[in-house]
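1. Mind looking at a prediction? Sequence and model below.
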Amino acid sequence: MKKFLILILICSVQSILAQAKKANDILTIDEPSNKTYPQGEVPNNDYTLYNTAGLDIKPEFPGGVIEFNKFIEKNFKIPKEGLKGKIYTTFVIEKDGSLSDIKVLRDIGYETGSEAIRVLQLSPKWKPGKQNNKTVRVLFSAPIYVNSSPK
């Protein structure tokens, strides 16, 4: 019981002293700025990465999803017969429609992840996404379906 009371005393003294404020301590969160920005420009917003969920106009492969699947099917070289599964990828669609920061979240083995990256790098430029009538960078997720039947 004594040990328990001593422990409570130590904890309470520590929390009381930790919250004590000194007279010289000044905490500045945001410094006021008198700089005016040109109309329509938001400072430090050039490289903001958006999700597809909240966009006014979502990015799109030229021709739509069906053409994207045809492009993948045409260019993806399956390394092994009888391989089936999904390769989960993410990439950034830049303001000019090019793809960057291509990552494979999960693949099915047999070098399918590196093949997915190679094919996405060959992709033509996409129609970029828009938010508030401004072209923006968008993080996009796309599964790649692999279904090769043995011959």
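-> Sure, I can see it. Numbers count the residues shown, from 1 in each chain.
2. make it CA atoms for all contacts and neighbour counts henceforth
-> OK.
3. Tell me the spacing between the nearest residue to Asn133 once chain neighbours are set aside and Gln131.
-> Take Asn133 and drop its neighbours on the chain: the residue closest to it by CA to CA, 6 or more residues apart in numbering is Asp56, 8.0 Å away. Using CA to CA, to the nearest Å, Asp56 is found at 5 Å from Gln131.
4. Next up, a structure to set beside the first:
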Amino acid sequence: MGHYFRNELISSGNSQRQEPGRSGLGVNEEKSVTIPCDSLNQEKVYLVIEKMPEFPGGMAALKAFVAKNLVYPEVAKQKKIEGVVVLQFVVEKDGSLCDIHVLKSLGVGCDEEARRILSLSPRWEPGTQQGRPYRVKMTMPVSFSL
């Protein structure tokens, strides 16, 4: 499935509450949209590699980037929806991101916002094996909390 950021949540707020009766983790594949990689790039994608890809500045910088840029969807805010969207994507050899799609959906605009934020991110430090860059599949949870 890919690297999961040491089980750390990338959060939009301080609270980890969820709406009563909601798990916050449903799969809604009908709304899932994938941002494709270059169709000519048929190289293997790795799940584990010596040095995994990293957001510039590390986990703290990624959390700050999400907190600064995330716009809580108005419908989700009105309905007091909280939970986690889990994204999967490929970090290319040059650090660019592609194949961004939702593994776990929250709906009500949160999936789209999580994808939007990830697509805005600067180039990552690519994953390397014996000093050479490789394509690596990653998984990232984004927490929505009011």
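-> Received the coordinates, thanks. Just so it is clear, the structure is predicted and the values come from calculations on it, not from any experiment.
5. Quick TM-score on the pair, please.
-> The TM-score (TM-score structural alignment, normalised by the length of structure 2) is 0.65; 101 aligned residues with a CA RMSD of 1.3 Å.
6. and the residue nearest to Asn133 of structure 1, what is it in contact with?
-> The contact partners of Asp56 of structure 1, taken as CA atoms under 8 Å, 6 or more residues apart in numbering, are Gly129, Lys130, Gln131, Asn132, Asn133.
7. Quick one: residues contacting the fourth one.
-> Listed by CA under 8 Å, 6+ apart, the contact set of Asn132 of structure 1 reads Asp56.
8. So which residues of structure 1 form helices?
-> Using DSSP state H, the helices of structure 1 run over 2-18, 65-75, 112-121.
9. want to throw these into a markdown table with mean neighbour count?
-> Formatted as a markdown table, the helices of structure 1 follow (neighbours: other CA atoms under 10 Å):
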| stretch | mean neighbour count |
| --- | --- |
| helix 2-18 | 10 |
| helix 65-75 | 14 |
| helix 112-121 | 18 |
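10. From the geometric centre of structure 2, which residue sits farthest away?
-> The centre of structure 2 is farthest from one residue, Gln130, which by CA atoms, centre = their mean lies 26.3 Å away.
11. what's the counterpart of that one in structure 1?
-> In structure 1, Gln130 of structure 2 lines up with Asn132, judged by TM-score structural alignment.
12. Compute the distance between its match and Lys84 of structure 1, please.
-> Going from Asn132 of structure 1 to Lys84 of structure 1 by CA to CA gives 41 Å.
13. How about Ser123 of structure 1?
-> Distance check for Ser123 of structure 1 against Lys84 of structure 1: by CA to CA, it reads 23 Å.
14. same deal with Ile6 of structure 1?
-> On the measure of CA to CA, Ile6 of structure 1 and Lys84 of structure 1 end up 63 Å apart.
15. Then Leu120 of structure 1?
-> For Leu120 of structure 1, the distance to Lys84 of structure 1 - CA to CA - is 19 Å.
16. Mean deviation, the strand ranked longest in structure 1 versus structure 2?
-> Longest strand in structure 1, counting residues (DSSP state E): strand 134-147. Superposing on structure 2 and averaging over aligned pairs (mean CA distance after the TM-score superposition for structure 1), strand 134-147 of structure 1 comes out at 0.5 Å.
17. tell me the contacts of the residue nearest to Gln121 of structure 1 when sequence neighbours are not counted?
-> Using CA to CA, 6+ apart and skipping the chain neighbours, the partner closest in space to Gln121 of structure 1 is Leu99 (7.0 Å). Residues near Leu99 of structure 1 by CA under 8 Å, 6+ apart: Phe91, Val92, Ile93, Leu120, Gln121, Ser123, Lys125.
18. Now which residue in structure 2 aligns to the fifth one?
-> This points to Gln121 of structure 1. Gln121 of structure 1 maps onto Ser119 in structure 2, by TM-score structural alignment.
19. Now which residue in structure 1 aligns to Val71 of structure 2?
-> By TM-score structural alignment, Val71 of structure 2 lines up with Lys77 in structure 1.
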